[in-house]
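# Model the following, please.
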Amino acid sequence: MPASPSTARAINDRLALRLLQQQGPLTAGQLKQLTGLSRPTVADLVERLTVSGLIAVAGESGEQRRGPNAKLYGIVADLAHLAALDVRTEGVSVVVSDLVGTVLAEASVPIGGDTGTGPAVERAVTLVEQVAKEAGADRLHTVGIGAPGLIAPATGELRNSSGLPEWHRRLVAALQERLPETRITVENETNLAALAEQRAGAAQDRDTFVLLWLGHGTGAAVVLDGALRRGASGGTGEIGFLPVPGTTSLPSATDCEGGFHSLAGSAAIVRLAEKHGVTAEAAGAEPRGAGVVREAVGLVLGPVALLGSRPVSEATAPGDRTRTPHSPAPAGPSPAAPAAARFLDDLADRLAIGVASVVAVLDPGCVVLGGEVGQAGGEVLARRVEERIRRMSPLPTVVRPSSLGGSAVLRGALLTARDQAQDELFGPPDRA
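Have a look, this model is predicted:
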């Protein structure tokens, strides 16, 4: 049955808006080419969307052509303002953006373990209000929150999880009370990191993969056939509780000590590094584990020539013409390099235990080592883990380092808020 004229118009409008979301400002001619619609139909939808306030002239194409340049149409960015929160045990970070995702303001505030629940909640809510004011946002349309712990699938609420401060659970209610007209959603931090890596990071070419989060703690996110899988209770990916060899006890229902967390959490990584004589300070608020892994990678790679990101040993191989006469000559290996390599080998052994378990059950084909530690390890650590998985499993698996690191949570929360706001304003994709 053919669509009615009003339905056809709605479908065409949403198609045009999705293209403007994905590609930025476009001319009417470009919309015609990308949609396959006729010139009169495109002219009608451009006028309709302009009158409705959803799009506006964003400039001119600058194309060489007779007559005036074609107008570029783009989504009205200040139609809605969005916020994203990354809630950690030790503090909270906030960004505020416009509807197309341009960050307008951002800030972080530490919240110590000795801070009471009420003061901690007030500090976090005040930060959101301050960042919104700095961004020039009179009202926040949608707020996306990334937090550790389990999210109840039926209600979307953060469940009471052992070891997490009470202010985490109180924060959502407090924000909703202070921002009654704002839509507020909460998602597990690792799930948001996976969304960001898929949309803008290491897994852009994958619709099935697993993100192994390596930060202060451990976690995993599972994406199968393009869809995030949360599980019956919202606990898919609680890999910190996975019983593994090499620990002195078993995890319990209320404590992941003795599980994979005891091998791959930041504190465990620091202890392992110290055994090999590798020490380093963390940068800013990042986990100390990321600092020692970054130090070890630097020692293993040695001096790097000014040839992009490739180590001198690789960039100056015989026959490689990328080295210029002015490039610095490679220095000898650091005396600490062998110890650093052994530390990375032992860490890869530990990580491979968790990765192999995931691979055996899910066969994802790709595992991203996420979080600050995964990003710090880079290809050096990812390659070591992949080599071990190749020996341990018959299932082909690519292991990649995160390209977003700890920022992936905020990026994923902002993407989620943006999707929800655009769906409300433009209509969800499945209606198109």
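# Only C-alpha atoms from now on, for both contacts and neighbour counts.
Fine.
# Report how many residues lie close to Tyr289.
I think there's a mix-up here, since residue 289 is Gly and not Tyr. Burial measure for Gly289: 31 neighbouring residues, criterion other Cα atoms under 10 Å.
# SS state for it?
What DSSP: H, G, I helix; E, B strand; the rest coil gives for Gly289 is helix.
# where exactly do the strands run in the protein?
26-27, 55-60, 71-75, 81-88, 91-98, 103-110, 142-147, 183-188, 209-214, 218-224, 227-229, 366-370, 398-401 (DSSP state E).
# can you redo those as TSV with distance to Leu45 and mean neighbour count?
Shown next, in TSV, are these (distance: least, Cα to Cα, whole Å; neighbours: other Cα atoms under 10 Å):
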stretch	distance to Leu45	mean neighbour count
strand 26-27	12	22
strand 55-60	10	17
strand 71-75	12	21
strand 81-88	25	27
strand 91-98	23	23
strand 103-110	29	16
strand 142-147	27	27
strand 183-188	29	21
strand 209-214	38	30
strand 218-224	36	24
strand 227-229	32	15
strand 366-370	41	28
strand 398-401	43	23
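# among those strands, which is nearest Pro165?
Closest approach to Pro165 among the strands of the chain is made by strand 81-88 (9.4 Å; Cα to Cα).
# tell me what the closest one is packed against?
Under the contact criterion of 3 or more Cα pairs under 8 Å, 6 or more residues apart in numbering; DSSP states H and E, strand 81-88 touches strand 91-98, strand 142-147, helix 408-426.
# by contact count, what packs against the second one?
Contacts defined by 3+ Cα pairs under 8 Å, 6+ apart place strand 142-147 against strand 81-88, strand 183-188, helix 189-200, helix 408-426.
# compare with the first, here's sequence two:
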Amino acid sequence: MTTARPATPSTARAINDRLALDLLLSQGPLTASELRTLTGLSRPTVADLLERLQHGGLVAVAGESGEQRRGPNARLYALVGDRAHLAGIDVRATGVSLVIADLTGRTLATAEVPAVPDPAVPGASGGPDLVDRTVRTLLETAREAGAGSLHTVAVGAPGMVDPVTGALANAGGLPRWHNELLGALRARPGMDVLLENEVNLAGIAEHRIGAARDRDTFVLLWLGESVGAAVMLDGRLRRGVSGGTGEVCFLPVPGTVGLPSATACEGGFHSLVGSVAICELARRHGLAVPGENQLPSPGPAPRAEAVVRAAVESEDPAGKAFLAELAERIAVGAAAVCVVLDPGCVVLGGEIGRAGGPVLARLVERRLSGFSPLRTEVRVGAAGGGAVLAGAVLTAGDAARRDIFGELLRS
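Model prediction:
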């Protein structure tokens, strides 16, 4: 039998410092008295750690508390946000969105880099200069936001990310420039680049700041151009051996013609609730698909989002029938996930999930309860259209703070 060794003074200081830093991150500026109350530490210990963290450049006086009492107001201490800067990047087939943030996760600037047709590859987008334009835009936007350098960049992209190598597996015909962009970013010196599946990042955002803040176990069902899922079990994002957890677009389900293959998800859950399938379902119910005859076409995802939103806002019986059938299709795939994982909660995200809102969520929950004996609540995603970017910033911030806080506490 082994007995635990008592913490050394340096270990105790490191634990107390990290506790204070985490509280300042989650709570915002605090007085020394508030830190004592929240940590349970003594007055001399809190005074000592605040002096140490100020000397290390991680904490600074951010003002006064404004309390109405005798004597001077208490000082407010806050994390120094510009100690390091972060970036989140959302890579889509249509282009790149990015956000620059400080160490606390506060947004400083955003930018968009649209893809254009690639003259070298008929039918493809990106163009030969998209990678260069994206890297240039990232660095220029950071510089304009006051960030001389970027400590950590988190990139969200469609496809499977190998948990061991960090490589992006092209299982669904992704544009070639996605991997080229990752290579260009990783070639930049002094900048850590993290890659994560886009739906996983949205799942992180829903867990930390969105609809599942009170849940440690849930599944985010992402409904957009195609369908994907993020699986959070016991507070941990699950990726699987090959990074394929959540690739439900390949899930074989009833109601499709044929079955999916190892290289194509046609015939899988994608063929029931992907944006093209939703537009076809709307036409079958006699609904007009907004933008269908518009030139240039807005694409299937915006059209599907628009038709779902219109059906939710309409009292037309055809719209109600369309939503009921769409909810049943969604519930078919959700049930297959729930009977295996029993998450207790499914969050509907993506463009279709947001467009359907509480109306669609209630319909899915009702239909899901008829497919499975496992009680499952269905919620609407609350992280918004920027869920992937929000998750990227959270991921980059976590990594940067682990590095910087750990470096300080080891010194």
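# Superposing both, give me the TM-score.
For these two chains in superposition, a TM-score of 0.92 is obtained (TM-score structural alignment, normalised by the length of the second structure); 393 aligned residues with a Cα RMSD of 1.9 Å.
# on that earlier part again, can you put the helices and strands packed on strand 81-88 of the first structure in a markdown table and add distance to Phe241 of the first structure?
Below are these laid out as a markdown table (distance: least, Cα to Cα, whole Å):
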| stretch | distance to Phe241 of the first structure |
| --- | --- |
| strand 91-98 | 24 |
| strand 142-147 | 18 |
| helix 408-426 | 21 |
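# Identify whichever of the ones you listed lies nearest to Ala193 of the first structure.
Smallest distance to Ala193 of the first structure across these (Cα to Cα): 4.6 Å, for helix 408-426.
# so the closest one aligns onto which residues of the second structure?
Mapped onto the second structure using TM-score structural alignment, helix 408-426 of the first structure spans residues 387-405.
# Mean distance between the matching stretch and the first structure after superposition?
Superposing on the first structure and averaging over aligned pairs (mean Cα distance after the TM-score superposition for the first structure), stretch 387-405 of the second structure comes out at 0.5 Å.
# picking that back up, Pro68 of the first structure is nearest to which of the helices and strands packed on strand 142-147 of the first structure?
With Cα to Cα, the closest approach to Pro68 of the first structure among these belongs to helix 408-426: 30.5 Å.
# and that closest one, how far from the chain's centre?
Centroid separation for helix 408-426 of the first structure versus its chain: 12 Å, with Cα atoms, centre = their mean, to the nearest Å.
# From the contact counts, what lies against that helix?
strand 81-88, strand 91-98, strand 142-147, helix 189-200.
# right, so of those, which gets closest to Gln21 of the first structure?
So among those, strand 91-98 is nearest, using Cα to Cα, at 12.3 Å.
# ok, average deviation of that closest one from the second structure?
Once fitted to the second structure, strand 91-98 of the first structure is off its aligned match by 0.5 Å on average (mean Cα distance after the TM-score superposition for the first structure).
# mind checking how far Val347 of the second structure is from Pro9 of the second structure?
Taking Cα to Cα, to the nearest Å as the measure, Val347 of the second structure falls 45 Å from Pro9 of the second structure.
# neighbours of Ala3 of the first structure, just the number please.
The number of residues packed near Ala3 of the first structure is 9, by other Cα under 10 Å.
# got it, and His55 of the second structure?
A count of nearby residues for His55 of the second structure, using other Cα under 10 Å, gives 11.
# For the residue nearest to Ile353 of the first structure when sequence neighbours are not counted, give me its contacts.
Distance criterion Cα to Cα, 6 or more residues apart in numbering; nearest residue to Ile353 of the first structure, sequence neighbours excluded, is Val244 at 7.3 Å. Residues near Val244 of the first structure by Cα atoms under 8 Å, 6 or more residues apart in numbering: 258-260, 353-354.
# In the second structure, which residue sits furthest out from the middle?
What lies farthest from the middle of the second structure is Arg70; by Cα atoms, centre = their mean that is 46.5 Å.
# Need the counterpart of that one in the first structure.
Counting by TM-score structural alignment, Arg70 of the second structure corresponds to Arg66 in the first structure.
# check contacts around Ala230 of the second structure.
Contacts of Ala230 of the second structure by Cα under 8 Å, 6+ apart are 199-200, 202-203, 219-222, 237-238, 245-246.
# go with 6 Å
By Cα atoms under 6 Å, 6 or more residues apart in numbering, the contact set of Ala230 of the second structure is 199-200, 203, 219-220, 246.
# Show me what it aligns to in the first structure.
By TM-score structural alignment, Ala230 of the second structure lines up with Ala221.
# any idea how far Asp205 of the first structure is from its match?
Distance from Ala221 of the first structure to Asp205 of the first structure, counting by Cα to Cα: 17 Å.
# now do Val51 of the first structure
38 Å.
# Mind putting the strands of the first structure into CSV with distance to Thr416 of the first structure?
Formatted as CSV, the strands of the first structure follow (distance: least, Cα to Cα, whole Å):
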stretch, distance to Thr416 of the first structure
strand 26-27, 24
strand 55-60, 21
strand 71-75, 18
strand 81-88, 9
strand 91-98, 12
strand 103-110, 14
strand 142-147, 6
strand 183-188, 9
strand 209-214, 17
strand 218-224, 15
strand 227-229, 12
strand 366-370, 19
strand 398-401, 23
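# Arg431 of the first structure is nearest to which of those strands?
Nearest of the strands of the first structure to Arg431 of the first structure, taken as Cα to Cα: strand 227-229 at 18.2 Å.
# who touches the closest one?
Contacts of strand 227-229 of the first structure (Cα under 6 Å, 6+ apart): 222-223.
# before we move on, what about stretch 208-221 of the second structure?
203, 206-207, 229-235, 343, 345-349, 381-383.
# Provide the aligned range in the first structure for it.
Going by TM-score structural alignment: stretch 208-221 of the second structure matches residues 199-212.
# what do we get in the first structure for Leu281 of the second structure?
Structural alignment (TM-score structural alignment) places Leu281 of the second structure against Leu272 in the first structure.
# burial count for the spatially closest residue to that match that is not a sequence neighbour?
Nearest non-adjacent residue to Leu272 of the first structure, counting by Cα to Cα, 6+ apart: Phe343, 7.1 Å away. Using other Cα under 10 Å, Phe343 of the first structure is surrounded by 24 other residues.
# what's the spacing between the corresponding residue of the second structure for Phe343 of the first structure and Ile330 of the second structure?
Matched by TM-score structural alignment, Phe343 of the first structure corresponds to Phe322 in the second structure. To Ile330 of the second structure, Phe322 of the second structure is 12 Å away according to Cα to Cα.
# Equivalent analysis for Ser314 of the second structure, please.
Using Cα to Cα, one obtains 21 Å as the distance from Ser314 of the second structure to Ile330 of the second structure.
# what's the answer for Leu181 of the second structure, then?
Using Cα to Cα, one gets 34 Å for the distance from Leu181 of the second structure to Ile330 of the second structure.
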